[in-house]
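K.L.:
turn this into a model:
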Amino acid sequence: MQEIELIGLSIILITLIVSYQGIKNSSFFDKYSFQVDKILKEKDYKRFITSSFLHVSWMHLLFNMMAFYSFSEGLGMMVGGLRLLLIYVGSIIGGDLFSLYIHRNHPDYTSAGASGGICGLMFASIGLFPDMQIGIFMTPFSLPGWAYGFLFVLISIYGIKSQRGNIGHEAHLGGGVIGLIIALIMVPESFINNMVPILFILVPTLVFIYYIIARPGFLLFPNWEDQGLLTKEDKYNAAKRAKEKEIDRLLDKINKKGMDQLSEKEKERLKQLSE
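P.N.:
Predicted structure coming up:
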C-alpha cells in the first residue's frame, strides 16, 4: 500500500510543480507541451511525456488530479504500484501517438494535460471491474463502468470526427484503449471473465481506427480558426512559428547572397522581427 501511495503522490506532486511553471511561464509551456511540428520535424520526443505534466489552467489541473486519485487507488491495489505506473505512462504515450497520427497534417496543433494517462487508468479499471460505478460529472447519477466506457468511446469518436471544442478526444481514446490493453495483459483472466463488457469498448474503437486508417477522408476537419476552436496556446504557437520561419528565410538569403541583396522592406522587416 505504501508503494502505491508513494507513486501516486509523486505523480500528483510533479504534475503540480510542472503545471505551475507552465501556467505562469508561456515559454516553459511552449518548451514542453505536445506540439506536432516540434515532434515530427525536430524529433523532440520528450514532449510525449512532458506534456502530460502540463495543464492550461488550474481548473484543468484540479479536475485531472482528482480523477487520477479516484482511479489510481483501487487499480493500484489490484495490479501493484509499479504496474500502475506502467499503465499510466503507457497510456500517456499511446494517447499522444494517436493524437500525432490524427493531427499529423496540422503542424500548429498543440495540447497539454494528463487526460490520456487518466483515461488509461479509467479504462483499465473498467476492464478489471466492469460493474464498478462511475459518477457522471456534475450530476448525482452514475453508470456501471462498462456502460460509462461504451458511452465515453462514442463521445470520443464523435469529438474526433467533429472537432468541436478544445478537448483532446484523440488522447482520451488512444490512452484509454492502451490502458485497457496493458491491464488485460497484466491480468489476462479478466478478459475471459469480463469479455462482453470489454468488447463493448474495444469493438467500436477498433472499427473507428480501421476507418481512419483505411479511409483517411473519413476525418474531414473544419477550418479550426474560422470555427473559433484554437486555444490561446494554439494561436501563440502558430504566430511564433510563423515569425521563426520568416526570420529563417531572411537569414538564409543573407547567408547566400549577402546583406546588400535584401530589399529595404526586407531589412525593415528583419529589424522588426529581431526586436
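
K.L.:
every contact and neighbour count from this point should use C-alpha atoms.
P.N.:
Will do.

K.L.:
all strands for the stretch 101-250 of the chain, in order.
P.N.:
If DSSP state E, counting those that start in this stretch is used as the criterion, the strands of the stretch 101-250 of the chain fall at 110-111, 133-135, 142-144.

K.L.:
got a list of contacts for the shortest one?
P.N.:
Spelled out, that is strand 110-111. Residues outside strand 110-111 that contact it (Cα atoms under 8 Å, 6 or more residues apart in numbering): 33-36, 51, 168, 233-234, 237.

K.L.:
wait, what's in contact with residue 199?
P.N.:
No contacts exist for residue 199 under Cα under 8 Å, 6+ apart.

K.L.:
buried residues in stretch 2-13?
P.N.:
Neighbour counts using 16 or more other Cα atoms under 10 Å place 4-5, 7-8, 11-12 of stretch 2-13 among the buried residues.

K.L.:
of all the residues you listed, which two lie farthest apart?
P.N.:
4 and 12 (12.4 Å; Cα to Cα).

K.L.:
picking that back up, deepest-packed of the strands of the stretch 101-250 of the chain, please.
P.N.:
Highest mean neighbour count of the strands of the stretch 101-250 of the chain: strand 110-111, a mean of 24 (counted as mean count of other Cα atoms under 10 Å).

K.L.:
from the chain's centroid, how far away is that strand?
P.N.:
Centroid displacement of strand 110-111 relative to its chain, using Cα atoms, centre = their mean, to the nearest Å, is 8 Å.

K.L.:
neighbours of residue 245, just the number please.
P.N.:
Using other Cα atoms under 10 Å, residue 245 has 11 neighbouring residues.

K.L.:
ok, back up a step: what is the nearest of the contacts of strand 110-111 to residue 158?
P.N.:
residue 168 (11.9 Å).

K.L.:
now the helix ranked longest in the chain: buried residues?
P.N.:
In the chain, with assignment by DSSP state H, the single longest helix is helix 232-257. Neighbour-count burial for helix 232-257, counted by 16+ other Cα under 10 Å, picks out 233-234, 237-238, 247, 250-251.

K.L.:
and the residues you listed, which is closest to residue 45?
P.N.:
Checking the buried residues of helix 232-257 against residue 45 by Cα to Cα gives residue 237 as the nearest, at 17.7 Å.

K.L.:
so which of the buried residues of stretch 2-13 sit within strands?
P.N.:
Per DSSP state E, strands hold no members of these.

K.L.:
columns distance to residue 46 on top of those residues, output as JSON lines?
P.N.:
Shown next, in JSON lines, are these (distance: Cα to Cα, whole Å):
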{"residue": "4", "distance to residue 46": "25"}
{"residue": "5", "distance to residue 46": "26"}
{"residue": "7", "distance to residue 46": "21"}
{"residue": "8", "distance to residue 46": "21"}
{"residue": "11", "distance to residue 46": "17"}
{"residue": "12", "distance to residue 46": "19"}
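
K.L.:
next, the structure of the following sequence, for comparison with the previous one:
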Amino acid sequence: MNAILLVLIGATIYISYKGFNDYNFFSTYKFHVGSIKAGEQFRMLTSGFLHNDIPHLAFNMLTLYFFAPLVIGHFGSITFLIMYFISLASGSLLALNFHKNEYSYSAVGASGAVTGILYSAILIDPSMSLYLFFIPIPIPAYIFGIGYLLYSIYGMKAKNDNIGHVAHFGGAIGGFATTLLQSPYMLYENTLMVFLLLIPIIILFFLSKNGKL
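P.N.:
Coordinates of the predicted model:
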C-alpha cells in the first residue's frame, strides 16, 4: 500500500477511535455550525477524521482503500493528498452554506473526501465496475456515481436521516473539479462521461437557486 494512503487511513482510524472513547475530544473537533461561525474553522477539516461508529469508519476507509490507488497511480501521492483535502473542505463548505442558519447542526466523517476520490477514480477509468453487497452483478462506476449523487439530492430534500448528504455532494464536486483541472484533456477525450457526471451537480444548483432544497 502507498505510504501516504497508509498514513491517512491509519490517522483516521486512530483519531476516530479516540473520539469513540472521549466525548470531549469528539465534541471539540466535530463539524458544528455554531462553533465554526464563532471562529473554529479548523472543525471543517478535523471533522473528516472523526466517525460516529465502527461501521461508518469501516465503510469510508474500505472505499478509500479500493479507489485511492487508481487516483494515486494517475496523479501521484501529493496530488492525491491535495485532492483529498480539497474534497473534504469543499464538502464542509457546502454543508456550512446549506446549514448556515442551523447553529446546532453537527456532522462527522470522511465521506465527503472519500466521495471526491471516488468521483476522480470514475473520471480516470469510466469503464470500471463496482460490486455492491446487495447486488451480485457488476454496476458501471459512472452509474453508481450519478445514482449516488441523485440519492444525495433526495436525502437533502427529505431530511429524514442522519447522513451528511450535502458533504458527500460537496466532496464529489471537489474531486470532479480537481481532476479536470489536473487533466483537462478529459474534457474532450471523455466528454460524454464528464457531462453525465455533471448532471447531478447541475440539478443540485438548479434546485438550490430555485429554493427547492
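
K.L.:
TM-score for the pair, please.
P.N.:
Remark: TM-score between the superposed chains equals 0.96 [TM-score structural alignment, normalised by the length of structure 2]; 213 aligned residues with a Cα RMSD of 1.3 Å.

K.L.:
re earlier: of the strands of the stretch 101-250 of structure 1, which is nearest residue 267 of structure 1?
P.N.:
Distance to residue 267 of structure 1, taken as Cα to Cα, is lowest for strand 110-111 among the strands of the stretch 101-250 of structure 1, at 31.8 Å.

K.L.:
which residues does the residue sitting nearest the centre point of structure 1 contact?
P.N.:
Nearest residue to the geometric centre of structure 1 (Cα atoms, centre = their mean): residue 171, 4.0 Å. Applying Cα under 8 Å, 6+ apart, we find residue 171 of structure 1 in contact with 92, 94-96, 98-99, 115-116.

K.L.:
for it, what is the corresponding residue in structure 2?
P.N.:
The equivalent of residue 171 of structure 1 in structure 2 is residue 167 (alignment by TM-score structural alignment).

K.L.:
spatially nearest residue to its match (excluding sequence neighbours)?
P.N.:
Nearest residue to residue 167 of structure 2, sequence neighbours excluded (Cα to Cα, 6 or more residues apart in numbering): residue 91, at 3.9 Å.

K.L.:
was I right to think that neighbour contacts residue 175?
P.N.:
No. Contact criterion Cα atoms under 8 Å: residue 91 of structure 2 and residue 175 do not qualify, at 10.1 Å.

K.L.:
what do these two both touch?
P.N.:
Common neighbours of residue 91 of structure 2 and residue 175, using Cα under 8 Å, 6+ apart, are residue 113.

K.L.:
contacts only, for the closest residue to residue 165 of structure 2 other than its chain neighbours.
P.N.:
Using Cα to Cα, 6+ apart and skipping the chain neighbours, the partner closest in space to residue 165 of structure 2 is residue 152 (5.0 Å). Residues in contact with residue 152 of structure 2 (Cα under 8 Å, 6+ apart) are 165-166, 168-169.

K.L.:
the same query, at a cut-off of 10 Å, please.
P.N.:
146, 158, 163-169, 200, 204 (Cα atoms under 10 Å, 6 or more residues apart in numbering).

K.L.:
filter those to the buried ones?
P.N.:
The neighbour count (16+ other Cα under 10 Å) marks 146, 163-169, 200, 204 as buried among these.

K.L.:
just the ones of those in helices?
P.N.:
Short answer: these in helices (DSSP H) are 146, 165-169, 200, 204.

K.L.:
can I get those residues in CSV with distance to residue 187 of structure 2?
P.N.:
Below are these laid out as CSV (distance: Cα to Cα, whole Å):
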residue, distance to residue 187 of structure 2
146, 18
165, 27
166, 26
167, 25
168, 23
169, 21
200, 17
204, 21
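
K.L.:
which two among the residues you listed are spaced furthest apart?
P.N.:
Spanning the widest gap among those are 146 and 167, at 15.6 Å by Cα to Cα.

K.L.:
before we move on, back to that, what's the longest helix of structure 1 aligned against in structure 2?
P.N.:
Counting by TM-score structural alignment, helix 232-257 of structure 1 sits on no residues of structure 2.

K.L.:
just checking, what packs against that helix?
P.N.:
In this structure, helix 232-257 of structure 1 makes packing contacts with helix 26-32, strand 110-111, helix 264-274, judged by 3 or more Cα pairs under 10 Å, 6 or more residues apart in numbering; DSSP states H and E.

K.L.:
where in structure 2 does the next helix or strand after the first one fall?
P.N.:
Right, helix 26-32 of structure 1. Using DSSP states H and E, the helix or strand that follows helix 26-32 of structure 1 towards the C-terminus is strand 34-35. Under TM-score structural alignment, strand 34-35 of structure 1 corresponds to residues 31-32 of structure 2.

K.L.:
helices along structure 2, start to end?
P.N.:
Taking DSSP H, the helices of structure 2 run over residues 3-21, 23-29, 33-37, 43-46, 54-75, 77-98, 111-124, 141-158, 165-182, 186-189, 191-209.

K.L.:
mind listing what's buried along the last one?
P.N.:
In other words, helix 191-209 of structure 2. Judged by neighbour count using 16+ other Cα under 10 Å, the buried positions of helix 191-209 of structure 2 are 193-194, 197, 200-201, 204.

K.L.:
the alignment partner in structure 1 of residue 6 of structure 2 and residue 79 of structure 1, how far apart?
P.N.:
When structure 1 is aligned by TM-score structural alignment, residue 6 of structure 2 is paired with residue 9. Computed as Cα to Cα, to the nearest Å, the residue 9 of structure 1 to residue 79 of structure 1 distance reads 17 Å.

K.L.:
which residue in structure 1 aligns with residue 140 of structure 2?
P.N.:
Aligned by TM-score structural alignment, residue 140 of structure 2 pairs with residue 144 of structure 1.

K.L.:
touching, that match and residue 127? I think so.
P.N.:
No. In this structure residue 144 of structure 1 lies outside contact range of residue 127 using Cα atoms under 10 Å: 11.7 Å.

K.L.:
what's the burial count for residue 226 of structure 1?
P.N.:
So residue 226 of structure 1, with other Cα under 10 Å, has 8 neighbours.

K.L.:
what does residue 192 of structure 1 give?
P.N.:
10.

K.L.:
trace residue 199 of structure 2 over to structure 1, please.
P.N.:
Here residue 199 of structure 2 is matched to residue 203 in structure 1, going by TM-score structural alignment.

K.L.:
alright, that wraps it up for me.
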